[in-house]
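Trainee: test case, fold it:
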Amino acid sequence: MRAQRASKPPLDELVSRALGLVPTHGRAILGITGPPGAGKSTLTSALLAELGLEVAHLPMDGFHLADVQLDRLGLRERKGAPETFDVDGYVTALRRLHDEPRRTLYVPGFERDLEQPIAAELAIPPSARLVITEGNYLLLDDNGWEHVRPLLAECWYVDLDDAVRRSRLVARHQQFGKTPDAAREWVDQVDEANSRLVGATRSAADLLVTS
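Mentor: As a prediction, this is how the structure comes out:
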């Protein structure tokens, strides 16, 4: 499906659309993507709170490589870029949601205070008929990320004015310990490069949602 024009539909319309993805048998995975700071987690939290069926959350952030691995690979200063994630582990988890619906799937979460993944922090039970996964790179088409999109029933792209999004990112980095100058530099040097990469995938989304 080609992406629709960006709009800000009421939450109940988004909830209805998400419910419509659930098959008669098995489960569906809904992807929420967009650039850093666009509001993916906010939308995901709102959907999780409103959906009436058994729903679960599988965040892509849990598949960040730990800092010890980033140091080994020389990627610490690019943390958050596509190559700083365990994409194979993420794809395997998504596949297991379809292939092993009767088993509880334990997946890693991400602790922002520590900026580290936490193994098996989240559990997706067999009763979960809809799973929402959110992250920056769900629509990338290379380096292993191309295996993500075929596993999703739909993928929605969250859009936001760039100035507002950048301001949010600077504030977030300060909240978790960076100085104002360091926060702005990280946004300029790291987050915005990732944002451009994600932005290039916008037209591949099934739905564009203005945050």
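
Trainee: drop to CA atoms for contacts and neighbour counts, all remaining ones
Mentor: OK.

Trainee: for this protein, which segments count as strands?
Mentor: Shown for the chain, the strands assigned by DSSP state E span residues 28-33, 55-57, 105-111, 116-124, 130-134, 154-159, 207-210.

Trainee: quick one: closest of those strands to N143.
Mentor: Counting by CA to CA, N143 lies closest to strand 28-33 out of the strands of the chain; the figure is 17.5 Å.

Trainee: here's the other one to compare against:
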Amino acid sequence: MEQTEIELTERAIKLLRDKPSNQRVLIGLAGSPGSGKSTMSSNVTDRINKKFGEEISIVLDQDGYHYTREELSKFPDPELAFKRRGAPFTFNPKGFLDLIHELQKPITTESKDILAPSFNHKKKDPEPNSRRITPQHRIIIIEGNYVLLRDEYWKEISKIVDEKWKIKVDPINARRRIIKRHLEAGISASEEEAIERCDNNDMVNAVYISENSVEPDLIIDSIDEIQG
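Mentor: Got it, this is the predicted structure:
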């Protein structure tokens, strides 16, 4: 895992060196649930920042663009929307894409901080304007299950980012991680409930990702210990 993170760190830094000084490096990091995206993106970002001695890199994850529970309640089939929350159709990809377009713009002396939402797991809803991306943030890892999808809006992300990374994970390992995560996070009250949620939602999403994503520039082997 450490060697992989070192190699990804150096790869991201090379992208920055090859980029005009007034533009950000945008990296799309995708993978199915349980592949380790969150851990990998966080660790690589930390390594980049330690290399530079300041925070020039940040992770932007798609979770802030979940539709809120209020929005889901207005769906044509609210019961299905809540049951399948986390599937592509329960996200606002246009809003996510709009933010990425902002990050794509050249940095000038007039550039201001860009605010983005994150997901509040206690409230089970997005938290508006809770992430701050400053002009000093030059390497952005855009992380999420669906950032490399071929679907409407999502597919535009692949055209914008400088590189597309995808984590490959064994489905058995992913399933084990997801069930454990649901229990530890209190998402499921029992192992039976965690298994049902995993098999009827997360693993369904994993198949969709596998069948409907663009080809990445780099495939990363998941490490058994990492989570995300």
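
Trainee: list the TM-score for the superposed pair.
Mentor: Here the TM-score for the pair of chains, by TM-score structural alignment, normalised by the length of structure 1, is 0.91; 205 aligned residues with a CA RMSD of 1.8 Å.

Trainee: what count of nearby residues applies to F176 of structure 1?
Mentor: 13 (other CA atoms under 10 Å).

Trainee: right, so the strands of structure 1: which one is the most enclosed?
Mentor: strand 28-33 (a mean of 26; mean count of other CA atoms under 10 Å).

Trainee: elements contacting that one?
Mentor: Applying 3 or more CA pairs under 8 Å, 6 or more residues apart in numbering; DSSP states H and E, we find strand 28-33 of structure 1 packed against helix 40-50, strand 130-134, strand 154-159.

Trainee: got those as TSV, with distance to K79 of structure 1 columns?
Mentor: Listed next are these as TSV, based on distance: least, CA to CA, whole Å:
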stretch	distance to K79 of structure 1
helix 40-50	18
strand 130-134	17
strand 154-159	21
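
Trainee: of those, which is nearest I29 of structure 1?
Mentor: Proximity to I29 of structure 1 (CA to CA) singles out strand 130-134 among these, at 4.8 Å.

Trainee: and P126 of structure 2? What does it align with in structure 1?
Mentor: Mapped onto structure 1 by TM-score structural alignment, P126 of structure 2 lines up with P117.

Trainee: surely its match touches F110?
Mentor: Yes - P117 of structure 1 is in contact with F110 according to CA atoms under 8 Å; the separation is 4.3 Å.

Trainee: pull up the overlap in contacts between those two.
Mentor: Residues touching both P117 of structure 1 and F110 (CA atoms under 8 Å, 6 or more residues apart in numbering): 61-62, 64.

Trainee: restricted to helices, list those.
Mentor: Applying DSSP state H to those, no entry is found in helices.

Trainee: what's the closest of those to Y137 of structure 1?
Mentor: Among those, and counting by CA to CA, the member closest to Y137 of structure 1 is D61, at 10.4 Å.

Trainee: that closest one corresponds to which position in structure 2?
Mentor: Using TM-score structural alignment, the partner of D61 of structure 1 in structure 2 is D63.

Trainee: next: D12 of structure 1.
Mentor: By TM-score structural alignment, D12 of structure 1 lines up with I6.

Trainee: what's the answer for V131 of structure 1, then?
Mentor: Aligned counterpart of V131 of structure 1 in structure 2: I140 (TM-score structural alignment).

Trainee: what of R96 of structure 1?
Mentor: Using TM-score structural alignment, R96 of structure 1 lines up with E102 in structure 2.
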